[in-house]
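# Everything below, folded, please.
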Amino acid sequence: MKEYKMQITQNDSLSKVDETFCELKKNKKLALMPFIMAGDPNIEITSEILLKLQENGADLIELGVPYSDPLADGPVIQVAASRALKSGTNLRKVINLLESLKGKINIPIILFSYLNPLLSFGFEKFCEMAFNAGVSGLIVPDLPLEEAYKFSKIVSNHSMDLILLVAPTTPFERMKQISNHTKGFTYLVSVTGVTGERNKMESRVENLIAKLKEVNTNPIAVGFGISTPEHVSRVREWGADGVIIGSAFVKRISSSSEKDVVDHVGEFCKDMRLAADKK
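Coordinates of the predicted model:
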């Protein structure tokens, strides 16, 4: 069995994301990583949902920062971002939210943000505040590999991981480069296109996982288009280390009343946990 590459921070210790995947690997468990949009429908309910996801089996959580031009996202998450922006959510409020949950959230929180809000805020200032608020990692989907090197160093200096994405269209040599420079895990995008629920998992994902394993010693988490327990089981059978589920969670948030939304999301997380653990 392949051992994970140990990503060492400036403090010569494993990151929280590394530790989580190592523990899951030891217990032969698939990492379950829900995605939700911060501030959808409002920041207070986001706080409750984060706690409920942790309670109901999430191993890590990817938390989206709303942005007005989310190029990598499909309609479900685009609308969620619009709702969050209308509720007054911004990057500072997301950081404040996580700061308020320190000591309550014990699993890694991965922030998903486009680059422009981070640059507008001040990248180093953002990293310092994010780490102090308990953030463990960062995904920036519009950050090209050529620019990722300098940003990754800043993120690592603040004891967080900059997680890079590999797409179905990524050439093999570039896949190698991405795998060598991602931290925490490699995010494998399962489809060509934007986020969104799909009726079935494309069989080529199995080949993509195998191809990535040839050059990658990080954990591999598969995202985009995963929306059912069957999809989760398939990803586990194909040898991935984690599964990222976004639009399916966000859709349940948008279709639930404020009174019921936390419980509805929690029940769906339980279902995904059962699928991730099913042998």
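# hey, let's count contacts and neighbours off CA atoms from now on
Noted.
# my guess is residue 16 meets residue 108, correct?
Yes. Counting by Cα atoms under 8 Å, residue 108 is a contact partner of residue 16 at 6.4 Å.
# which residues are common contacts for these two?
By Cα atoms under 8 Å, 6 or more residues apart in numbering, residue 16 and residue 108 have these common neighbours: residue 136.
# Can you get me a residue count around residue 207?
For residue 207, the neighbour count with other Cα atoms under 10 Å is 12.
# Kindly apply the preceding question to residue 113 instead.
21.
# Same question for residue 200.
12.
# Check the contact between it and residue 229; I expect there is one.
No. The pair residue 200 / residue 229 is not scored as a contact, 11.1 Å apart, by Cα under 8 Å.
# Let me know the helix or strand that residue 45 is in.
According to DSSP states H and E, residue 45 maps onto helix 43-55.
# helices or strands next to that helix in the packing?
helix 91-100, helix 261-277 (3 or more Cα pairs under 8 Å, 6 or more residues apart in numbering; DSSP states H and E).
# Would you mind giving those helices as TSV with distance to residue 225 and mean neighbour count added?
Shown next, in TSV, are those (distance: least, Cα to Cα, whole Å; neighbours: other Cα atoms under 10 Å):
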stretch	distance to residue 225	mean neighbour count
helix 91-100	25	18
helix 261-277	14	19
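# which one of residue 16 and residue 108 has more residues nearby?
residue 108 (23 against 20).
# Nearest residue to that one in space, please, no chain neighbours.
residue 60 (5.0 Å; Cα to Cα, 6 or more residues apart in numbering).
# next up, for comparison:
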Amino acid sequence: MNKRITESFTKGKAFIPFITCGDPSLEVTEQLVYAMEEAGADLIELGIPFSDPTAEGPVIQAANIRALSGGVTTDKVFAMVEKIRKNSSIPMVFMTYANVVFSYGTERFVKKAAEVGMDGLILPDVPFEEKEEFDGVCKEYGLDLISLIAPTSHERISMIAKEAQGFVYCVSSLGVTGMRSQITTDIGAMVDLVKKAKDIPCAVGFGISNPEQAKKMAGQSDGVIVGSAIVKLCGQYGVECIPYVKEYVKAMKDAVREA
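Next comes the predicted model:
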């Protein structure tokens, strides 16, 4: 298990923001990482844009399109991470799709990600049964392949948890990413099933957009993941988004601390 990821859950409840690399630009993405760390983020998810992001709702899909049309490539994302690592040691994981990794070359991608200082990888379109071809390579290079569990995973949760690395990503809502007015899933029950199988942190994502939801979800888990609400700010304010994102992350981290 990656030491940096494990440590990010040792200082109380973790707040994990997600941003799409290159939206509005890679220069802004780099500055956002520093701003979010200053605002209290414990671990950061960096999305590598992909033309067909099946798990994403309209907000993150639009960000992917903007980033790709701005010329973002996987190599440019790696170069940006190298720059970030000169200034920050905050734990970071990539979130992208199997196709992005395949087309780059699985071993080449994972090796490079580890070399530039990434800590983990999330592939939302790779089911547990098909993770082996990625998992072995990730273990070889010390990158945690983060497992996702959904509300429908019941009988599979303990099986997935036993083999999980880093933290378990608990998907709070069925469907794609996006802001939800209410989260009705019994997160506490999902987390209990994971903990029975393995002592590993559980972070909840998909649908969390305001401090009240963040506090409630953090009360039932080890951390909260927020993407769409942050990506929306990036889309809304463009190159001016940094202070707005920083303020939002601080408010969410404060709420998570209260849980």
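# Send over the TM-score of the superposed chains.
After superposition, the two chains reach a TM-score of 0.96 (TM-score structural alignment, normalised by the length of the second structure), with 259 aligned residues with a Cα RMSD of 1.3 Å.
# about what we covered before: so what does the residue nearest to residue 108 of the first structure match up with in the second structure?
Mapped onto the second structure by TM-score structural alignment, residue 60 of the first structure lines up with residue 43.
# Surely its match is in contact with residue 92?
Yes. With contacts counted by Cα under 8 Å, residue 43 of the second structure reaches residue 92, the gap being 5.6 Å.
# Turn the helices and strands packed on helix 43-55 of the first structure into JSON lines, columns for distance to residue 84 of the first structure.
Putting these into JSON lines (distance: least, Cα to Cα, whole Å) gives the following:
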{"stretch": "helix 91-100", "distance to residue 84 of the first structure": "11"}
{"stretch": "helix 261-277", "distance to residue 84 of the first structure": "15"}
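# residues in contact with the counterpart of residue 116 of the second structure in the first structure?
In the first structure, residue 116 of the second structure lines up with residue 133, judged by TM-score structural alignment. Neighbouring residues of residue 133 of the first structure by Cα under 8 Å, 6+ apart: 95, 96, 98, 99, 100, 102.
# Would you mind listing the residues in contact with the aligned residue in the second structure for the second one?
Which is residue 96 of the first structure. Residue 96 of the first structure maps onto residue 79 in the second structure when the alignment is built from TM-score structural alignment. When contacts are counted by Cα under 8 Å, 6+ apart, residue 79 of the second structure is found next to residue 116.
# residue ranges of the helices in the stretch 51-200 of the second structure, please?
With DSSP state H, counting those that start in this stretch as the criterion, the stretch 51-200 of the second structure has helices at 58-69, 74-87, 98-104, 106-116, 132-141, 154-162, 187-197.
# quick one: secondary structure of the spatially most central residue of the second structure?
Nearest to the mean C-alpha position of the second structure, by Cα atoms, centre = their mean, lies residue 45 at 3.6 Å. Three states are possible here, and by DSSP: H, G, I helix; E, B strand; the rest coil the one that applies to residue 45 of the second structure is strand.
# wait, isn't it in contact with residue 90?
No. Residue 45 of the second structure lies out of contact with residue 90 (Cα under 8 Å); the separation is 10.7 Å.
# still on that earlier bit, of all the helices of the stretch 51-200 of the second structure, which one is nearest residue 237 of the second structure?
helix 58-69 (12.5 Å; Cα to Cα).
# What's the local residue count around the alignment partner in the second structure of residue 245 of the first structure?
Aligned by TM-score structural alignment, residue 245 of the first structure pairs with residue 226 of the second structure. Residue 226 of the second structure has 27 neighbours, counted by other Cα under 10 Å.
# likewise residue 180 of the first structure?
16.
# ok now do the equivalent of it over in the second structure, which residues does it touch?
Matched to the second structure by TM-score structural alignment, residue 180 of the first structure sits across from residue 162. Applying Cα under 8 Å, 6+ apart to residue 162 of the second structure gives the contacts 194, 197, 198.
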